[in-house]
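In: okay, predicted coordinates and the sequence, questions at the end:
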Amino acid sequence: MTTRDKLLGLTVAVLWGLNFLAIRAGLNHFPPFFFAALRFLVIAVPVVLFVPQPKVPLKWLLLYGFGFGFLQFAFLFSAMHIGMPTGLASLVLQSSAPFTVILGALLLREHVGRRQWIGIGVAIGGMVLIGWDRAVDPTGILPTRSGASLLPVVLTLLAGLGWAFGNLGSRLAQAQRPMQLMLWMTVVPPLPMLAVSAVVEGPGTGWAALGTSFSGSGWPALAGLAFIVGPATLVGTGIWTYLMGRYSAGTVAPFSLLVPVVGIGASWLVLHENPSVVSLIGAAVVIGGCAWGFRKAAGPAVATIGTPPLVRPLA
């Protein structure tokens, strides 16, 4: 990989890591389901008008859009809305990598080597450590946090599982133009997400928040939305697609492991989030397990891991 392309990979990691700050800014103003619908709707409208529909089976486009777009962001935004720390969310969402490999092995009969299984086991151990830290006190004896402290972690894991199902849909679609497929994926989530928003949050709640977002106090949410749509999704995914077209998945995918490093660091600097030592150890275990387990892997099972974290992320 050339120096320029390495810098491009680092740029994507920075954009996707900072994307979690943009999500937090949006969720400080918008209800979560409506905000998830809005971030896709802004892209979907011009896509339907100006981008040709990809020549792929509709069922795989729907699986991609429902898993990656609807399930991932419904769970992720809900988790962050009820208390999932921003930096920790960027890390736990990386559970999509082992989930993708496991689903590929179970549903598509893809081969998974021993090294990958060990890496998956180590990464899962790190996730368990983070969940344990969120559920109990530092001594590990008395529950000092409410059950809701563990719930955001579980919801974020479900978001990673949804992303993994989306990865399978993306892989099975076998699009000749991956960027075109990604853009059309954004057409799937808005309507079901708006329906859920109307039922759960109220039919007028999100639209009222959109109206007040143009006031002085609402500009951070609009800035967050603009960052998610522009730099994080269109620019970041465009660069990622370019890199995936030039290099193997095993060469490009490790850059995505830098996303939680940026996310946790940016959340510490900007939001003053201070993750516990146990959570940081868990984060290192997760990243280390993924990096070691997938470093020399190749083939279809790993190719899905390189799919952008948020067609982001997202994250």
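Out: Yes, it's here.
In: alpha carbons only for contacts and neighbour counts from here, please
Out: Noted.
In: go through the chain and flag its longest helix.
Out: If you go by DSSP state H, the chain has its longest helix at helix 3-27.
In: mind listing what Val153 touches?
Out: Applying Cα atoms under 8 Å, 6 or more residues apart in numbering to Val153 gives the contacts 79, 84, 89, 92, 131, 134.
In: gap between it and Gly69?
Out: Counting by Cα to Cα, to the nearest Å, the separation of Val153 from Gly69 is 19 Å.
In: do you know how far Ala221 is from Ala198?
Out: Distance from Ala221 to Ala198, counting by Cα to Cα: 20 Å.
In: just give the nearest non-adjacent residue to Leu41, would you?
Out: Computed as Cα to Cα, 6 or more residues apart in numbering, the closest residue to Leu41 that is not its neighbour in sequence is Pro190, at 5.6 Å.
In: next one for the comparison:
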Amino acid sequence: MKLLGLVCLAMAAFAANSVLNRAALTGGGVDPVAFGVLRLASGAAVLAPLALLRGGVPLLGRGRLTGALALSIYVFGFSLAYLGLDAGLGALILFGCVQITMFGGALVQRESVPPLRWIGAGIAFAGLLWLLWPGGAEAAPRVAPLSGAMMAAAGIAWGIYSLSGRGAGDPLAGTAANFVWAALAALGAAALLLLWPSLLPGTQILRIDAQGALLAIMSGAVTSGLGYALWYAVLPRLAASSAGAAQLSVPILAMAGGAAFLGEPVTAEFAIAALIVLGGVGLSLLRR
């Protein structure tokens, strides 16, 4: 029962990232770039000491460049996408693209893929395709195209991040190192833009108020930093299929959080797409 409670807490933290990001952007006092920079910096500030207590932060470990780059694309794609997506919808696109990317990675690495996993991945991909496709020749897209593309890019990047870190001996230490490098790069880029705003003329970025800063720090330090630490602590005690199935709850929790705290509507189209995508992913996780 204690393990179940810890798993539920970790999944709630992952879903809260979507709600916090969306809440910060709808408030109007923060832009997505500033949110992403502060999220990475606060996440690194929490994860690095935790990793140091456990033995160190491998800043020059194998695959560090890939991990830091994929993490940066995920964080900023995630933030930019929520300019035009509800919390639950964004989490569904992210989650579906992560799973499909990892399925593709298994094919590239010539892993044995059972027929049931092919069927499940195909159903999940069809659900995402239907959700992102315009409703008709003259109908508006079900999802804002740019926002959907940004979240899909974030999902692909997180899938690549997960694939690159599968062989890491200590996932928490590797994640801490990736957060440190990504945060340093983001802070360096932000400093350049503050010193020479002419690098991006006509744009308003790095704008943040107290409420936006608090939400970004909560997302980075608590729901990302501590959430990842908790997840990596319970992950060795879970079967692979159980770990994958647990993550099916994240889009649903994000949808519930968006409805409860942000007043976001739950449409019939989203509910149908969620059933198709999550059902397909769940099918692919079955042993037989």
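Out: Noted; the coordinates are in hand. Since we're looking at a predicted model, the values are computed, not measured.
In: need the counterpart of Val234 of structure 2 in structure 1.
Out: In structure 1, the residue equivalent to Val234 of structure 2 is Leu243, according to TM-score structural alignment.
In: the residue nearest to its match when sequence neighbours are not counted: neighbour count?
Out: The shortest distance from Leu243 of structure 1 to any non-neighbouring residue, by Cα to Cα, 6+ apart, is to Val252 (6.8 Å). Using other Cα atoms under 10 Å, Val252 of structure 1 has 22 neighbouring residues.
In: which element follows the strand or helix carrying Val252 of structure 1 toward the C-terminus?
Out: Per DSSP states H and E: Val252 of structure 1 is located in helix 249-252. Once helix 249-252 of structure 1 ends, the next helix or strand along the chain (criterion: DSSP H and E) is helix 259-270.
In: distance from that following helix to the middle of the chain?
Out: Relative to its chain's centre, helix 259-270 of structure 1 lies at 15 Å (Cα atoms, centre = their mean, to the nearest Å).
In: which residues sit against it?
Out: With Cα under 8 Å, 6+ apart, helix 259-270 of structure 1 has contacts from 13-14, 16-21, 86-88, 90-91, 94, 273-274, 315.
In: list the residues that contact the equivalent of Phe30 of structure 1 over in structure 2.
Out: Using TM-score structural alignment, the partner of Phe30 of structure 1 in structure 2 is Val30. Neighbour list for Val30 of structure 2: 24, 206-209, 212-213 [criterion: Cα under 8 Å, 6+ apart].
In: and the helices in the stretch 1-150 of structure 1?
Out: Ranges of helices within the stretch 1-150 of structure 1 are 3-27, 32-50, 58-64, 72-81, 86-92, 96-107, 114-135, based on DSSP state H, counting those that start in this stretch.
In: and the angle for the last one with helix 96-107?
Out: This points to helix 114-135 of structure 1. For helix 114-135 of structure 1 against helix 96-107, the angle by axes from the mean of the first three to the mean of the last three Cα atoms, to 10 degrees is 130 degrees.
In: buried ones in helix 114-135 of structure 1?
Out: Using 16 or more other Cα atoms under 10 Å as the test for burial, helix 114-135 of structure 1 gives 115-127, 129-135.
In: so which elements touch it?
Out: helix 277-294 (3 or more Cα pairs under 8 Å, 6 or more residues apart in numbering; DSSP states H and E).
In: onto which residues of structure 2 does the helix it packs on map?
Out: Structural correspondence for helix 277-294 of structure 1: residues 268-285 of structure 2, per TM-score structural alignment.
In: stretch 153-164 of structure 1 too?
Out: Stretch 153-164 of structure 1 maps onto residues 148-159 of structure 2, going by TM-score structural alignment.
In: mind listing what's buried in stretch 71-82 of structure 1?
Out: Residues of stretch 71-82 of structure 1 classed as buried: 71-81 (neighbour count, 16+ other Cα under 10 Å).
In: between those residues, which is nearest Ala44 of structure 1?
Out: Phe73 (15.5 Å; Cα to Cα).
In: thinking again about what came up before, what packs against the helix holding Val252 of structure 1?
Out: Helix 249-252 of structure 1 packs on helix 300-303, going by 3+ Cα pairs under 8 Å, 6+ apart.
In: now do the buried residues in the helix it packs on.
Out: Result for helix 300-303 of structure 1 [16+ other Cα under 10 Å]: buried residues 301-303.
In: next: stretch 25-39 of structure 1.
Out: For stretch 25-39 of structure 1, a neighbour-count test (16+ other Cα under 10 Å) marks 25-27, 29-39 as buried.
In: now the end-to-end length of that stretch.
Out: Start-to-end, stretch 25-39 of structure 1 (Cα to Cα) is 13 Å.
In: what residue of structure 1 matches up with Ala16 of structure 2?
Out: Taking TM-score structural alignment for the superposition, Ala16 of structure 2 sits opposite Leu18 in structure 1.
In: could you find the closest non-adjacent residue to that match?
Out: In space, and not counting its chain neighbours, Leu18 of structure 1 is closest to Gly263: 5.9 Å by Cα to Cα, 6+ apart.
In: residue in structure 2 matching the one you found?
Out: Aligned partner of Gly263 of structure 1 by TM-score structural alignment: Ala254.
In: ok so, going back, save the buried residues of stretch 25-39 of structure 1 as a markdown table, and put in distance to Ile281 of structure 1 too.
Out: Shown next, in a markdown table, are the buried residues of stretch 25-39 of structure 1 (distance: Cα to Cα, whole Å):
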| residue | distance to Ile281 of structure 1 |
| --- | --- |
| Ala25 | 27 |
| Gly26 | 29 |
| Leu27 | 28 |
| His29 | 32 |
| Phe30 | 33 |
| Pro31 | 32 |
| Pro32 | 29 |
| Phe33 | 32 |
| Phe34 | 34 |
| Phe35 | 32 |
| Ala36 | 31 |
| Ala37 | 34 |
| Leu38 | 35 |
| Arg39 | 33 |
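In: could you work out the most separated pair of those?
Out: The farthest-apart pair in these, when distances are taken by Cα to Cα, is Ala25 and Ala37, at 15.7 Å.
In: got the contact list for Arg24 of structure 1?
Out: 80, 86, 224.
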